[in-house]
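Asker: need the 3D shape of this:
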Amino acid sequence: MTRALVVIDMQRAFDDLSFWGQTTNPQCEANVAALADAWASRGEPVVVVRHDSVSPGSPLAPGSPGNELVAVVAGREPALRVVKSVNSAFYGDPDLHGWLQEQGIGELVICGIQTNMCVETTARMAGNLGYDVTVALDATRTFDLTTDVAGVGPVTRSAAELMLTTALELQAGGFARIATTASLVG
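Answerer: Presented below is the predicted three-dimensional model:
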């Protein structure tokens, strides 16, 4: 069974903490680079996913500087580039699932931004589609989150709490295994 590395939304906009808020895991970018280097050295496919936001004023909008991929991803020639405007890489163009099936790929290692948004959604869908999924948690990052929840009021979770909750839900829920970059490149 062939495996692919799926790198999600490693875009410059996510460096704008005045827009996104506090973040965690400053090693994310270096760990994504280490995974991509390992996959390239073994001749395994890398899929790069970019989010083209349709929300007015989004720093991820096509044509904005924030839409550009970060250097550790931009300088590579992936096996496939997917552009999406929703949380799941499986709802992008070209069709990720179709391409993976054509290539005979049954195992995915997922990394990127945001842990509890696009990474988690893609991992859940991949698990539901029957892929053997691993999330390299230390090659992801997210941001503090606050919102009003009906019947509860304002709820706040730190980026670190959100990363751990995502790891718990993905692994305990049977969607994906959680791994470290070192365990995947070693």
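
Asker: use CA for all of it now, contacts and neighbours both
Answerer: Fine.

Asker: okay, now residue 81: neighbour count?
Answerer: Each residue near residue 81 was counted by other CA atoms under 10 Å, and the total is 17.

Asker: distance check, it against residue 168.
Answerer: Per CA to CA, to the nearest Å, residue 81 is found 29 Å from residue 168.

Asker: one more: residue 8?
Answerer: 20 Å.

Asker: which one of these two is surrounded by more residues?
Answerer: Higher neighbour count among residue 8 and residue 168: residue 8, with 27 against 15, using other CA under 10 Å.

Asker: and this one, please, so the two structures can be compared:
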Amino acid sequence: MMNIFSRKNKLEDELFNMKFTAKTLLRNAKKCEKNQVAQKAKLKKVIEQGNMEGAKIYAQNVIREKNQALSYLQMASRMDAVAARVQTAISMGQLKANMSGVVKGMDTVMESMNVEKISQTMDQFEKHFEDMDVRSAYMEGAMSSGTSLSTPADQVDDLIQMVADENGLKIAGQLDSAGLVGTESPNYEG
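Answerer: Here you go, the predicted model:
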């Protein structure tokens, strides 16, 4: 009997951790959105100064922050979905416990209940939690490596043009002369 309660507590602990993680992911998404706004303001400032190389750097930062915020939101959504499934599993476990109390005197109903199958299902569920922890660690690693990759040049140029248009700034021809940012080392010849 003690084993059933420890499994229930483990599920409730997992549920709490999942909800906490989802809230943390949402906070991280909001932080990225705030950083995106700050980087966009810096982008506007360097466009006003005519610094197109700096503009490309800030545009890459804006796009990276936006993509990272979306990744955090997506992970939070997935975590909420799994938490809902865990909540359902906890509720079903409580329902099964209540049902066994109600039908305790009914031998025929108790004989039809397959305790081994219930135990196997719970073991599988615990294994899924372990697998989910591995997947979560993998997603975190993939997300951190994905945000460090280069941002496509067309997205950078489009964002610079959009910010310039929103603020009535003229940048005609300046983007082409700015060159690529973050792909080559500066060449200093003396």
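
Asker: care to give me the TM-score?
Answerer: Superposed pair, TM-score by TM-score structural alignment, normalised by the length of the first structure: 0.24. Supporting alignment: 82 aligned residues with a CA RMSD of 5.7 Å.

Asker: which stretches of the first structure form strands?
Answerer: 2-8, 46-51, 80-84, 92-93, 105-113, 132-141, 145-149, 153-157, 177-179 (DSSP state E).

Asker: pretty sure residue 63 of the second structure is touching residue 158, no?
Answerer: No: if you go by CA atoms under 8 Å, residue 63 of the second structure and residue 158 don't touch, sitting 10.6 Å apart.

Asker: comparing the two, which residue is more hemmed in?
Answerer: residue 63 (20 against 12).

Asker: where's the more buried one, which helix or strand?
Answerer: Per DSSP states H and E: residue 63 of the second structure is located in helix 52-102.

Asker: could you do residue 138 of the second structure as well?
Answerer: helix 115-147.

Asker: between helix 52-102 and that helix, find me the angle.
Answerer: Orientation check (axes from the mean of the first three to the mean of the last three CA atoms, to 10 degrees): helix 115-147 of the second structure against helix 52-102 gives 170 degrees.

Asker: go through the following helix or strand past helix 115-147 of the second structure and flag the buried ones.
Answerer: Using DSSP H and E, the helix or strand that directly follows helix 115-147 of the second structure along the chain is helix 153-166. By neighbour count on 16 or more other CA atoms under 10 Å, the buried set for helix 153-166 of the second structure is 156, 157, 159, 160, 161, 163, 164.

Asker: ok, now which ones touch the fourth one?
Answerer: The one in question is residue 160 of the second structure. When contacts are counted by CA atoms under 8 Å, 6 or more residues apart in numbering, residue 160 of the second structure is found next to 43, 47, 55, 56, 59.

Asker: which residue is the nearest non-sequential neighbour of residue 56 of the second structure?
Answerer: Residue nearest to residue 56 of the second structure in three dimensions, not counting chain neighbours: residue 156, with 6.1 Å by CA to CA, 6 or more residues apart in numbering.

Asker: my guess is that neighbour contacts residue 61, does it?
Answerer: No: with contact defined as CA under 8 Å, residue 156 of the second structure does not count as touching residue 61 (9.2 Å).

Asker: and residue 88 of the second structure, what is it in contact with?
Answerer: Residue 88 of the second structure neighbours (CA under 8 Å, 6+ apart): none.

Asker: thanks a lot, catch you later.
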